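*Asks:* quick one, structure for this:
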Amino acid sequence: MTHSVRSIAHPADSTATRALRKVAIVAAFAAITMPGAADAKMVLRPGVFDGTWNVIFATQAGNCSSTNSVPFTVTGTRVSSAGGGKVTGGISRAGVVSVSIQVGASHASGSGRLVGNSGSGRWKGIITGDRCSGTWQATRT
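*Replies:* All right, here's what the predicted structure looks like:
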C-alpha cells in the first residue's frame, strides 16, 4: 500500500514546508549564481596574520638535518607555500595553525600558534625516509 505525502501531512505543515523549500531554493540559487560575491568578501577582509612567514624547523628526534627553513604565505585563513614544496593548511582568527608540507617523497605536518609577528609549535614527518619530529619557530618577514 502506498501513501502520498499529501494524504498524511496536515495542511499547516505543507504550507510551512513549501515556504521553507522556497527559502532554500532562493538561497541555493543565490550561492550558485553569485559565488564571486562571497569570495570577494573574504578577499576584502584581510587576516590579521596575512603575509610571508619564515619558519625554522628544529629536529629533536630522528636522523634528519638539525634545522631547515621554509617560507609560508598566510592569506586570510589559508596557509600555502611561498616557495619550496607543497604547503597546505589553515589558521584560525585566534592564530591556531595546522599545516602539511610535501617536498618530493618527504612529508611532514605541524601545528602550533601565531601571535603578533611570531609563532611556534611542533612538527612530525618522514624526511628522506627517516621518521623525525621537533619544534618550529616562525617570524613574519
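
*Asks:* please make it C-alpha for all contacts and neighbour counts, starting now.
*Replies:* OK.

*Asks:* pull the contacting residues for residue 117.
*Replies:* Each residue near residue 117 by CA atoms under 8 Å, 6 or more residues apart in numbering is listed here: 49, 139, 140.

*Asks:* list the buried ones in stretch 58-67?
*Replies:* Neighbour-count burial for stretch 58-67 flags 58, 59, 60, 62, 64 (criterion: 16 or more other CA atoms under 10 Å).

*Asks:* for residue 50, list the residues it contacts.
*Replies:* Residue 50 neighbours (CA under 8 Å, 6+ apart): 73, 74, 75, 76.

*Asks:* quick one: it from residue 114, how far?
*Replies:* Distance from residue 50 to residue 114, counting by CA to CA, to the nearest Å: 11 Å.

*Asks:* also this sequence, please, to line up against the first:
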Amino acid sequence: MAISERSFPALRKHSPRLRWLFSATLLAAVATGAGSAHARRIASYDGTWNVTFATTSGNCSASNTFPFAVSGSRVSSAGGGKVTGGIRRNGRVAVAVRVGLSHASGFGRLAGNYGAGRWSGVISGDRCSGSWQATRS
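*Replies:* So this is what the prediction gives:
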C-alpha cells in the first residue's frame, strides 16, 4: 500500500509547506519504526548464556563451562575473566576471552536458545583449539 498526499484529500487544499511537513513526519515515523525493529531483532539474544568449551587439539582441559552475558549487540563476561565481543542480528557471534596469561577467541552462531562454534587460543602456555556449545539460561 502506497501512502501519498492522494491518500489524504484534505492535504491537497493546503500549502506546499504543510504537504512537506506531512511528508517529513511520515518519513520520520517510518525510519523510527525500522530502527525499533532492528533493535528488537538484536535484543532477541539478550540474557545469560552458559558456554561449554570442548578441547579437540592441544594439551588443555577436556572441557570448561563459563557464563557469558549478551546485551544488545555486545557480549561480555557474566563470571570470571575478561570477555569482549559482539553479535550480529543474524546470530553470528565473535568473542575474545582473557584470564590471566591465557587467552582465546571464538566464533559461531546463536539461534533461539542454543549456539555452537569453534575456538582457539593459548591456555596456560599451550596452544589449544576446539568447539563450543551454548544454552541460554
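
*Asks:* report the TM-score for the pair.
*Replies:* The TM-score (TM-score structural alignment, normalised by the length of structure 2) is 0.70; 99 aligned residues with a CA RMSD of 1.3 Å.

*Asks:* now the buried residues of stretch 58-67 of structure 1 as CSV including distance to residue 29 of structure 1 and secondary structure?
*Replies:* Output for these, formatted as CSV (distance: CA to CA, whole Å; DSSP: H, G, I helix; E, B strand; the rest coil):
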residue, distance to residue 29 of structure 1, secondary structure
58, 49, strand
59, 51, strand
60, 52, strand
62, 53, coil
64, 52, coil
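
*Asks:* rewinding a little: filter the contacts of residue 50 of structure 1 down to the ones in strands?
*Replies:* Among those, the members falling in strands (DSSP state E) are 73, 74, 75.

*Asks:* corresponding residue for the first one in structure 2?
*Replies:* To tie it back to what came earlier, the one meant is residue 73 of structure 1. Using TM-score structural alignment, the partner of residue 73 of structure 1 in structure 2 is residue 69.

*Asks:* what span of structure 2 lines up against the lengthiest helix in structure 1?
*Replies:* In structure 1, assigned by DSSP state H, the helix with the most residues is helix 11-33. Across structure 2, nothing matches helix 11-33 of structure 1 (TM-score structural alignment).

*Asks:* the match of residue 73 of structure 1 reaches residue 80, doesn't it?
*Replies:* No: using CA atoms under 8 Å, residue 69 of structure 2 is not in contact with residue 80, being 11.6 Å away.

*Asks:* out of these two, which sits in the busier spot?
*Replies:* residue 69 (19 against 12; other CA atoms under 10 Å).

*Asks:* residues contacting that one?
*Replies:* 46, 47, 48, 49, 75, 76, 77, 78.

*Asks:* did I read that right, residue 30 of structure 2 in a strand?
*Replies:* No: Residue 30 of structure 2 is assigned helix when assessed by DSSP: H, G, I helix; E, B strand; the rest coil, not a strand.
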